[in-house]
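Asker: This is the structure alone, sequence omitted:
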């Protein structure tokens, strides 16, 4: 899988590119505003566009913001977290933020330089949706945030320190959590022990969707989920895009019931026909919508790979 298309919809709103020269919108809250640059404009064009948005007399009515490419040099320039934190007194209506909506032609996902996202959560206590793409230099400290409902982190390798910080955070409103754990080759060094605190359910009482995707360690995660307290409260579970084999799927099926789920996403897997047949018989027949598409050869160990790495 490659990320080859920018977000068209974010936080339920159509995404529109911000144009400093356009007439003011009739309803700034009706769009998710995208701020970015290109290879010709580089850092200067991004700064011009962001500054113009923040200077607009309607900036306080913006509810959703998508930050795309912010530089022409993905290797050396970190995400504009500091600028966004400093702008909190102008973006007073912000409820949703996506940081790093960059496609393959702009930057490989492993090149996107992030930073410490903790100050964003601290600066925007009313934030409800946060999406982050890229794991290079990504940091998070344990934090309490009472309004965050959705958190997505997309990367080819999620640092274990970020996973542990999430497990130590207090996020009482979080209903959707999606983490791309990735591969150790690209910094995804989290173990199932690092993930375990997220699976108890005690710190995430509102969680209804859990995605532990794109994971090299998905067999271990599936086995841990077999007895995890969080499963009973979920409506949907996503273990797609990783290296799921019969070992992990069989452990998951041997654990607690999954028939209460509405959706189980396992696409991009390495399961045998016997196990997929068992999933169909036990879950699909019970009304669970199961995605078993994009099947790899379960016998070709050397050709197993997560869907997104570089």
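Answerer: In hand now; what should we look at? In this text the structure is predicted, and so the values were computed from the model without any measurement.

Asker: C-alpha from now on. contacts and neighbour counts both.
Answerer: Fine.

Asker: isn't residue 33 right next to residue 59, touching?
Answerer: No. The criterion here is C-alpha atoms under 8 Å, and residue 33 misses it with residue 59 at 10.4 Å.

Asker: Mind checking which of these two has more residues around it?
Answerer: Ranked by neighbour count (other C-alpha atoms under 10 Å), residue 33 and residue 59 place residue 33 first, with 23 against 20.

Asker: what about residue 263, distance to residue 247?
Answerer: According to C-alpha to C-alpha, to the nearest Å, residue 263 stands 21 Å off from residue 247.

Asker: mind listing the strands in this protein by residue range?
Answerer: 9-10, 13-17, 32-35, 64-67, 96-99, 129-133, 150-154, 176-182, 209-215, 236-238, 263-265, 289-291 (DSSP state E).

Asker: Present the ones you listed as JSON lines; the columns should include distance to residue 230.
Answerer: Listed next are the strands of the chain as JSON lines, based on distance: least, C-alpha to C-alpha, whole Å:
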{"stretch": "strand 9-10", "distance to residue 230": "27"}
{"stretch": "strand 13-17", "distance to residue 230": "30"}
{"stretch": "strand 32-35", "distance to residue 230": "32"}
{"stretch": "strand 64-67", "distance to residue 230": "30"}
{"stretch": "strand 96-99", "distance to residue 230": "25"}
{"stretch": "strand 129-133", "distance to residue 230": "21"}
{"stretch": "strand 150-154", "distance to residue 230": "16"}
{"stretch": "strand 176-182", "distance to residue 230": "12"}
{"stretch": "strand 209-215", "distance to residue 230": "9"}
{"stretch": "strand 236-238", "distance to residue 230": "10"}
{"stretch": "strand 263-265", "distance to residue 230": "15"}
{"stretch": "strand 289-291", "distance to residue 230": "19"}
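
Asker: re earlier: and residue 263 and residue 247? Which one has more around it.
Answerer: Neighbour totals were compared for residue 263 and residue 247, and residue 263 leads with 21 against 15 (other C-alpha under 10 Å).

Asker: wait, what's in contact with the more buried one?
Answerer: Going by C-alpha atoms under 8 Å, 6 or more residues apart in numbering, residue 263 touches 235, 236, 237, 238, 288, 289, 290.

Asker: Check it against this one:
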């Protein structure tokens, strides 16, 4: 299996794993130690992307950034390669600079593309020190999964949490589901494949599905999962759905069985968006869900229809369906 599957739409090739061009509503700007300070943008006008190359030492690069940019005005940081040490945690200097990064509101850890590192091999470690160090953080995005831990009982300010993973450790998923995040409005979890560290079950997500600990939640994405049908069946009666304005079950192994459960469950007509892209639905089921929800004003995304993998079926390896991003 490739690192992440791609497909063509017209003349465009789409991929799920790529460098962010915008983050926290700001354009991403890669810091270069060779640029004159006079030519750098205003510190609060961009999301600073930090990625050193072989032409400069990591310590020198970090020192140049922290000594050149007015950190108190920085609102967003994006960490790329190779800011992950052997313990799987971003450079300790980030937490050490909490007294200077007083305006930090958004953080992206692991902004690496397939050519730099397979998503299943990006080590993250525990994010608890970061959330503790930055109580003003509003958005946190992480890409990876190996070693990821989220032993956080709560965070008052976090509004957006996104975890992009080819295999999210079930313990981390359960910790996120149980965390008290009263301001959280958007949550996206790429659960990933069991063979690459995944394995999250519906039971692991029980507090989240019950609507506990996240009263402000309006968007929920449970994506990139091989158990998408089971998740759909659970969401059919989950209390959290009633408060949502958008729901995503994209990137996974969703079949007619899961959509049938959704349609037989609680009403979905209050949603503005239902994202089911990268699915294994029959044309008849696609027409059915579109016919039932689109007239009610629900935008249903049914793009990227997949065919079951005939090799897996022939070899008796499961149902032949696969997630969008694994290795």
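Answerer: On my side now, so go ahead. Model, not experiment: these values are computed from the prediction.

Asker: For residue 112 of structure 1, which of the strands of structure 1 is the nearest?
Answerer: Nearest of those to residue 112 of structure 1, taken as C-alpha to C-alpha: strand 129-133 at 7.5 Å.

Asker: And that closest one, what does it pack against?
Answerer: Under the contact criterion of 3 or more C-alpha pairs under 8 Å, 6 or more residues apart in numbering; DSSP states H and E, strand 129-133 of structure 1 touches strand 96-99, strand 150-154.

Asker: among these, which is nearest residue 55 of structure 1?
Answerer: Judging those by C-alpha to C-alpha, what sits closest to residue 55 of structure 1 is strand 96-99, at 18.3 Å.

Asker: what range in structure 2 matches that closest one?
Answerer: Matched against structure 2 by TM-score structural alignment, strand 96-99 of structure 1 falls on residues 106-109.

Asker: how close does the corresponding residue of structure 1 for residue 257 of structure 2 get to residue 217 of structure 1?
Answerer: Mapped onto structure 1 by TM-score structural alignment, residue 257 of structure 2 lines up with residue 247. The gap separating residue 247 of structure 1 from residue 217 of structure 1 is 12 Å, by C-alpha to C-alpha.

Asker: Compile the helices and strands packed on strand 129-133 of structure 1 into JSON lines and extend it with columns for distance to residue 185 of structure 1.
Answerer: Formatted as JSON lines, those follow (distance: least, C-alpha to C-alpha, whole Å):
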{"stretch": "strand 96-99", "distance to residue 185 of structure 1": "23"}
{"stretch": "strand 150-154", "distance to residue 185 of structure 1": "16"}
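
Asker: Quick one: the ones you listed as JSON lines, columns for mean neighbour count and distance to residue 206 of structure 1 too.
Answerer: Below are these laid out as JSON lines (neighbours: other C-alpha atoms under 10 Å; distance: least, C-alpha to C-alpha, whole Å):
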{"stretch": "strand 96-99", "mean neighbour count": "23", "distance to residue 206 of structure 1": "18"}
{"stretch": "strand 150-154", "mean neighbour count": "19", "distance to residue 206 of structure 1": "11"}
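
Asker: For burial, what's the neighbour tally of residue 274 of structure 1?
Answerer: For residue 274 of structure 1, the tally of surrounding residues (other C-alpha under 10 Å) stands at 10.

Asker: actually residue 245 of structure 2, not the one I wrote
Answerer: 18.

Asker: Give the closest residue to the match of residue 257 of structure 2 in space, chain neighbours not counted.
Answerer: residue 219 (6.4 Å; C-alpha to C-alpha, 6 or more residues apart in numbering).

Asker: quick one: contacts for that neighbour?
Answerer: Contact analysis of residue 219 of structure 1 by C-alpha under 8 Å, 6+ apart lists 243, 244, 245, 247, 248, 249.

Asker: what does residue 78 of structure 1 give?
Answerer: Contact analysis of residue 78 of structure 1 by C-alpha under 8 Å, 6+ apart lists 112, 113, 114, 115.

Asker: Top of those by number of neighbours, please.
Answerer: residue 112 (27 neighbours).

Asker: which residue sits closest to that residue, ignoring its sequence neighbours?
Answerer: Residue 112 of structure 1's closest residue in space is residue 134 (C-alpha to C-alpha, 6+ apart), at 5.0 Å.

Asker: Give the aligned equivalent of that neighbour in structure 2.
Answerer: Per TM-score structural alignment, residue 134 of structure 1 is aligned with residue 144.

Asker: What sits closest to residue 178 of structure 2 if chain neighbours are left out?
Answerer: residue 207 (5.6 Å).

Asker: Report the contact partners of the equivalent of that neighbour over in structure 1.
Answerer: Counting by TM-score structural alignment, residue 207 of structure 2 lines up with residue 197 in structure 1. By C-alpha under 8 Å, 6+ apart, the residues touching residue 197 of structure 1 are 164, 167, 168.

Asker: what about structure 2, which of those hold up?
Answerer: Retained in structure 2 by both residues aligned by TM-score structural alignment, their matches' C-alpha atoms under 8 Å are the following of these: 167, 168.
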